[in-house]
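Asks: the following block contains a protein sequence and its predicted model.
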Amino acid sequence: MAIYSRTVNSRTNLADVLAAHFPWCASDAEPIRTAFGAYTERKRGQNVLDFDDLLLFWKALLDVPRLSVVLGDLFDHILVDEYQDTNAIQGDILRAMRPDPANLTVVGDDAQAIYSFRAATVHNIVEFPVTYPGTRSVTLEQNYRSLNPILEASNAVMAGSRTVYAKTLWTERPGGVRPLLLTSTDEPAQSDAVCTEVLEQRERGVELRQQAVLFRAAHHSAHLEIELSRRNIPFVKYGGLRFIEAAHIKDMIALLRVLENPWDELAWWRTLGLIDGVGPSTSSKIMAQLGVRPRAQRSPLKIFLETMPKAPAPAVPQLEDLRGALEDCTATPAPPAVQIERLTLWCAPSWHRRHNNAAARVADAGRLAQIASGYSSRSRLIADLSLDPPQSTGELAGAPMLDEDYLNLSTIHSAKGCEWEAVHVIHAADGMIPSDMATKDADEIEEERRLLYVAMTRAKQRLCVHFPLRYYHRRMGLDDAHGYAQLTRFLPGHVRSLFDQRSWGAPEEDDTQEGAPVTGAARVDRWLSELWS
């Protein structure tokens, strides 16, 4: 789906997308092309749209001149926020809605264009004055978040960039300490340094919730999470799975989708997969009996509620329970929250059989019901969960403190738009920032520079950038188990001069305890004598 979405949203030929972003799949271009065609046909047969279709169908409406005028006239003014994060299709939609610059405003920062992996293109904002001649540009340089030492370092990072709209951020806020560049001996030392710095900030009155640890990729925090748990420092992590991407929430949404669109094959597939004894083959047979595929004229849900489909004996009791749950949801016009509570009762036994943390999953289903309590329409709930899903807040590393304080862990992408009193940026090493997967060309490297800039400018008062010298690995069997890292290329000497710099790690062993150094055989003899003395 990543290939499909990038191809559609970037308006780029499949072969070019494979060559540029998925070279390991280039030899499979023909079967991928066939799969995409079948996928499109299947969507149309089931009356469903994916995210990309929402934009494509909008653009298709605007391609009809008469409709384009009607849709454009619905709005006196159009304002687009975060315009640097829009893709090619969204740019086309805006041009069709407003072919001239009258009453059109876009707001964005090309220095914060960091979503190319979602096919966003910085060219939309860079080329805006060309697309709309006569555009008036307003540069917003005064910063109301960060103190001046943080802004000076951030400006220096971006000074080497090729951004079109040059800016020098400044603030009227007085005072501030210089950012800290903390070099640790290795990743465990980095985790120790972060925990120590976080607790020191807390002693100075900065609550954990006002502090954040930012990183380039979600897995970069793995070691730190273990250390935080060991020290009983509660935290919540953003940037991993979104709330609706958790398996149990997907189960609940699949059931809601079956109720809303009984021809939804994927929803049936996931629902039937929760039943013991029902695998891919049995699921296909049951859906064929219900008329999901091939498509029947009558509603598959009505057929299911009226007639028990043929299924293996172990699956029959759960299928009967499923029929009862779905019938309860359709018998009376119950609000979505009540339907979720009923469906949770059916899902819970399956979660208990399949997962160790079933209680947490049931609790998450309760949170979903709380969200649904604000809706009177099931279809609106499903649409909003899909288009604007909430982040999970249930990823605490343990019971929170009495004041419910917790540290924020986040990928840099998920931190955009946020701010904290104190920010720790970890793994500031080449290969991490910039990612070794994003150094193919100058554009990718520039986006990585912008990522570091975004991370640094999340800090209001205190910024600490962490760089571990060594990374442990075993790439070649019995070879040395660690390698030495290089500080990120985005912090050259003149930028580092704007940081205070310290080292962190285990001190060297003291060989001079009690008298003259003991070396060679004398040291061994001393060890031995201590054993039987």
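Replies: The structure has been received and is ready for your questions. Numbers count the residues shown, from 1 in each chain.
Asks: CA atoms for contacts and neighbours, from now on please.
Replies: Fine.
Asks: show me the contacts for residue 137.
Replies: Shown in contact with residue 137 (C-alpha atoms under 8 Å, 6 or more residues apart in numbering): no residues.
Asks: my bad, should have said residue 110
Replies: Contact partners of residue 110, counting by C-alpha under 8 Å, 6+ apart, are 84, 122, 125-126, 163-165.
Asks: next up, a second structure to put side by side with the first:
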Amino acid sequence: MDITNIIDPLNDAQRQAVSAPLKPILVLAGAGSGKTRVLVHRIAWLIQVEGVSPHSILAVTFTNKAAAEMRTRVESLLGISARAMWIGTFHGLAHRLLRRHAQQAGLPESFQVMDSDDQLRVIKRILKSLNLDDARWPPKQAQWYINAQKDEGVRARHMADTGDFYLRQMLAVYRMYEEICQQSGLVDFAELLLRAHELLRDVPDVLAFYQSRFLQVLVDEFQDTNTIQYAWLRLLTGGKDNLFVVGDDDQSIYGWRGAKIENIYQFQQHYPGHKVIKLEQNYRSTGHILKAANHVIARNEGRMGKELWTDSGLGDLISLYSAFNEQDEAYFVVERIRKWVSEGGARSDIAILYRSNAQSRQFEERLMNTGTPYRVYGGLRFFERAEVKNALAYLRLIANAEDDASFERVVNTPTRGIGAKSLDDLRLFARDQPLSLWQATEALIAQQRLTPRASGALAGFLKLIGKMAAETASLPLFEKVKWVVEHSGLLEFYQKEKGDKGEARVENLEELVNAAKAYVFDQDNEEQMGELDLFLAHAALESGDMQSGDFEDCVQLMTLHSAKGLEFNLVFVVGMEEGLFPSQQSVEDAGRLEEERRLCYVGMTRAKKQLILTYAESRRIYGRETNPRPSRFLKEIPADTLQEVRLRAQISRPVTAVSTLSDANKASASFRLGQRVSHEKFGEGVVLQIDGSGDQERAQINFSDAGMKWLMLAYANLQRLH
């Protein structure tokens, strides 16, 4: 291949990186600056110009998708197979290494890799054998603890009993877990990396072989490496000048799962002969978007420093919308989506990005109500999430104790010490009689056919459901849901779960309470269903309809963390409020706040053409109205890159049928959003949304005492307050 074919398609900074001398190189690659292209062309340069054998190249990245793309592009550029090169993820390459040297790594030849669910099952068995109650010692918490130790390279034998009761129990679980895995030949994901590191560290012949084989080591997304991954790389390179890493300290957003931003800084200390090359030309976003993102991230201290730029022009100003509340926010976003589509834009070019999974519900409901296809990227729809389904199962049992599916789902969630055999006996008895599981439980307890422990636990469960039904019978829907979430034990159970998953589960339970409070009860429903039954039916229908496939033209909903590495023509970053984004937990922690700011930078730089930021002046958190301040990140955006979108400019209210109304009701057409009004029955409130026209015109009003109500303006007899 002609050298010009390798470097001609590149800009000056990319050429400098691709053709850099064989020494430690740190490519500081800004968002949208072409880092994958640099890695691929660097491999081509090494082979075609430097004469490095494909057999001697190791390239590491973080996802299977990224590894596959790298292999494909290398093969396309060079016209040769990439099979001789070790191109893969950290976990994939560590597994390959261990398969080749299983005996030296202390593993059986037939060792099996466990996924996260398999690992959790093993931990559950250990907790049971140690007589540790799942309610006090959640299996997910133990799993998080074990994996965190491994990510730091710490074995159970390295840890001493400090006298702390919690750590003593976790250490006992960790020790037994290691024993079982070793005896069974099981390896979890964290173990792959740790065991591969130990193999290289403790077996000199193996280390020497791979150090001599891999003459060039290339690493993608270097800012996302954890302690053990970086230690693994340092062993492989052995202090040689053959490490080429591409990363961006401004996009380090995975500290909560062990990634160490310090690695990108320590690289310069560990490899003193290194060279830093910055990629700052952006090929994704417009000038206004880049200027705003640059100003936001500049507030972080200790950055290596770079400033993205583009030669493609300023583009549209960034839109900023101040919503009255979360419903108004969803209404605005979906209306802008519909406008985009009506003008010929594709739905698949649109992303709604949020800080917390729980925020998706409002947007899902509005998208569904308008018939707009959507997909929740990298996660389940709101009503399909396990913690939400668990809470709904308790509510269904309150409504109908004969609901076997709900009974089976939560009879042991949170764990009550009801064993698998007891549940099997219960199922068999119910099937043979035949009875519902509830009836079978009552019968088996009465006949004393269960062990005392199982009988006591099941009796306690029946009593809990009965108490819930009695205590919540007269409560409004919102308070009923809140009472069940708290008294079922689910909230406490998930609060004990460590890491981001536990926090997300708690947020989703709180959002379920919000959903119940915002639910509009149809007083004239033909089925004469109660509020709870209607709400449960609503949840079931929402969870089973309108789920778009991966390749359909649908709007993408995702967390800001999930959006990294993706790009869209139109991006909404929603919920930009203090306490939500940045999160409440990060506000008083300088390190976490800087990671939140990096997350904001990542979110903004996903947008190619249009970026729209939103915040709400009022937001319901766990059924309670709050009035959050706009996110500090909004104040860090230069004013000359922003345009504030006014509600009145966005919503045109039809008045064609006003003439059909009475004189008194003609005046109702002049109600405005934010108008304070008074109702004879419900008292004072604020108009939040207006839908329809003529005699079908209705308003959503948040009443101080009665909560949220939809009223037909033709008949509501609302009085304006000034």
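Replies: Structure's in. What do you need? This one's a predicted model, so the numbers in the text were calculated from it and none came from an experiment.
Asks: could you get me the TM-score between them?
Replies: Aligned and superposed, the two chains score 0.63 in TM-score terms (TM-score structural alignment, normalised by the length of structure 1); 374 aligned residues with a C-alpha RMSD of 3.9 Å.
Asks: if we can go back for a sec, checking the contacts of residue 110 of structure 1 against structure 2: which ones persist?
Replies: Retained in structure 2 (both residues aligned by TM-score structural alignment, their matches' C-alpha atoms under 8 Å) from those: 84, 122, 125, 164-165.
Asks: give the PyMOL command for selecting the buried subset of the residues you listed.
Replies: To isolate the buried ones among these in PyMOL, judged by 16 or more other C-alpha atoms under 10 Å, type:
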select buried, resi 84+122+125
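Asks: present the kept ones among the contacts of residue 110 of structure 1 as JSON lines; the columns should include distance to residue 445 of structure 1.
Replies: Listed next are those as JSON lines, based on distance: C-alpha to C-alpha, whole Å:
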{"residue": "84", "distance to residue 445 of structure 1": "17"}
{"residue": "122", "distance to residue 445 of structure 1": "14"}
{"residue": "125", "distance to residue 445 of structure 1": "19"}
{"residue": "164", "distance to residue 445 of structure 1": "16"}
{"residue": "165", "distance to residue 445 of structure 1": "18"}
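Asks: can you show me the strands along the stretch 401-533 of structure 1?
Replies: 407-411, 420-425, 459-472, 482-484, 500-504 (DSSP state E, counting those that start in this stretch).
Asks: how about these in TSV, adding distance to residue 214 of structure 1 and mean neighbour count?
Replies: Converted to TSV, the strands of the stretch 401-533 of structure 1 look like this (distance: least, C-alpha to C-alpha, whole Å; neighbours: other C-alpha atoms under 10 Å):
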stretch	distance to residue 214 of structure 1	mean neighbour count
strand 407-411	5	22
strand 420-425	5	24
strand 459-472	10	22
strand 482-484	22	14
strand 500-504	19	14
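Asks: could you dump the ones you listed to CSV with distance to residue 383 of structure 1?
Replies: Below are the strands of the stretch 401-533 of structure 1 laid out as CSV (distance: least, C-alpha to C-alpha, whole Å):
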stretch, distance to residue 383 of structure 1
strand 407-411, 26
strand 420-425, 31
strand 459-472, 34
strand 482-484, 48
strand 500-504, 49
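Asks: so what does residue 166 of structure 2 match up with in structure 1?
Replies: For residue 166 of structure 2, the aligned residue in structure 1 is residue 28 (criterion: TM-score structural alignment).
Asks: ok, now how distant is its match from residue 18 of structure 1?
Replies: 9 Å (C-alpha to C-alpha, to the nearest Å).
Asks: and these two? Which one has more around it.
Replies: Under the criterion of other C-alpha atoms under 10 Å, the comparison of residue 28 of structure 1 against residue 18 puts residue 18 first, with 20 against 12.
Asks: now do the contacts for the residue most central in space within structure 2.
Replies: Centroid-nearest residue in structure 2: residue 559, 4.7 Å away (criterion: C-alpha atoms, centre = their mean). With contacts defined as C-alpha under 8 Å, 6+ apart, residue 559 of structure 2 is in contact with 353-357.
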